[in-house]
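1. Fold the following and give me the result.
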Amino acid sequence: MSEQNASAAVNIDITRIMEMIPHRYPILLVDRILEFVPNERAVGLKNVTFNEPHFQGHFPRFPVMPGVLIVEAMAQTAAIMVVQTLGKEAEGKLVYFMTIDEARFRKPVVPGDSLHIHVQKTKQRGPVWKFKGEAMVGDTLCAEAEFSAMIMDN
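-> Sure, this is the predicted structure:
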């Protein structure tokens, strides 16, 4: 494996994430970036806790993180990767979903889980980026999707 493709462990914390993307509680769904390879991939972390508002109704007796929020966590991880790749010039810009394809939900994500969100850039053309995302708890694949997004001025 070349140095260029080597995994780069990083520690981008929540404070830095909030400088990079505009999301805030309760929709900010990435707590930390654990790995980052510019223009290629990133791994985000979401610590799932029972105090999150969606668990009040989804579902009261068996709290499950909604699949749409797992896909949103993938998109936020991808947005952070884009901003980190492009540098300061991209901070404050918005990254909008364009497509979500091949979404599959394999195992419920529940309070107490540490969700590792793996995103890989598959293609880029101008401001449009395409990704493959996987959400893992330990070694278990919980969800996956392919999606595209466009970076735009605010």
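
2. CA atoms for contacts and neighbours, from now on please.
-> OK.

3. chain center to the longest helix seen in the chain: distance?
-> Of all segments of type helix in the chain, defined using DSSP state H, the longest is helix 67-86. Remark: helix 67-86 is offset 3 Å from the chain centroid, using Cα atoms, centre = their mean, to the nearest Å.

4. Alongside the first, I'd like the structure of this one:
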Amino acid sequence: MMLRQFCAPLTAVDTVNTESESEVSASKAIRADDPYLAGHYPHFTIYPGIFIMESVGQAVRAHVARHRGAAYGAELVEVSRVRFTAPLVPGNTLELNARITPGEQGSDHLLVKAEAWREDGARCAAMTLTFRLEDRNA
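-> You can find the predicted model right below:
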């Protein structure tokens, strides 16, 4: 039995570009009718910072599937650094770029340095995350 790794119905990326071996980019339109935004925060709805991290995670998993094959997944195992610097509100578009390199823990880990911006160029977040590769067929 395969366990679901992600909460539904969170779609944290609308588009993903996985062409580069060492980089992934993605975007997400922040919409007021997304069900997970209700109440975060009352009278000033913002896209939660943890969802920016999930946007990076979904982009990394798409990158891994493209470059390693559909049998591979990526699980977040460490948050080394994260800084949120500007809010994302309904009507904004999150743009992110992540550089992916082998992790210090070995060939089954990926070090991801990501930055996220709004469409107006304001940086929203910067983070360093480590993912462990998983061979689902093993």
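
5. so what number do they get for TM-score?
-> The TM-score (TM-score structural alignment, normalised by the length of structure 2) is 0.84; 129 aligned residues with a Cα RMSD of 1.9 Å.

6. how about whatever helix or strand comes next after the longest helix of structure 1, which residues of structure 2 does it hit?
-> Scanning the chain past helix 67-86 of structure 1 towards its C-terminal end, the next helix or strand to appear is strand 94-105 (assignment: DSSP states H and E). Matched against structure 2 by TM-score structural alignment, strand 94-105 of structure 1 falls on residues 73-84.

7. Trace residue 43 of structure 2 over to structure 1, please.
-> With TM-score structural alignment defining the correspondence, residue 43 of structure 2 maps onto residue 61 in structure 1.

8. can you check residue 32 of structure 2 too?
-> With TM-score structural alignment defining the correspondence, residue 32 of structure 2 maps onto residue 50 in structure 1.

9. in what helix or strand does its match lie?
-> Under the assignment given by DSSP H and E, residue 50 of structure 1 is not contained in any helix or strand.

10. Now for the closest residue to it other than its chain neighbours, how many residues are close by?
-> The spatially closest residue to residue 50 of structure 1, leaving aside those adjacent along the chain, is residue 111, at 5.1 Å (Cα to Cα, 6 or more residues apart in numbering). In terms of burial, residue 111 of structure 1 registers 16 neighbours under the definition other Cα atoms under 10 Å.

11. Next: residue 68 of structure 2.
-> Neighbour count for residue 68 of structure 2, taken as other Cα under 10 Å: 13.

12. Which parts of structure 1 are strands?
-> If DSSP state E is used as the criterion, the strands of structure 1 fall at 9-12, 32-37, 41-47, 94-105, 114-125, 128-137, 140-152.

13. which helices and strands sit right next to the shortest one?
-> Helices and strands touching strand 9-12 of structure 1, as assessed by 3 or more Cα pairs under 8 Å, 6 or more residues apart in numbering; DSSP states H and E, comprise strand 32-37.

14. Average offset of the strand it packs on relative to structure 2?
-> Its match in structure 2 and strand 32-37 of structure 1 itself, once the structures are fitted together, sit a mean 2.6 Å apart by mean Cα distance after the TM-score superposition for structure 1.

15. helices and strands around that strand, which ones?
-> Strand 32-37 of structure 1 sits against strand 9-12, strand 41-47, with contacts defined as 3+ Cα pairs under 8 Å, 6+ apart.

16. Mind putting these into JSON lines with mean neighbour count and distance to residue 71 of structure 1?
-> What follows is these, written out as JSON lines (neighbours: other Cα atoms under 10 Å; distance: least, Cα to Cα, whole Å):
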{"stretch": "strand 9-12", "mean neighbour count": "14", "distance to residue 71 of structure 1": "20"}
{"stretch": "strand 41-47", "mean neighbour count": "23", "distance to residue 71 of structure 1": "12"}
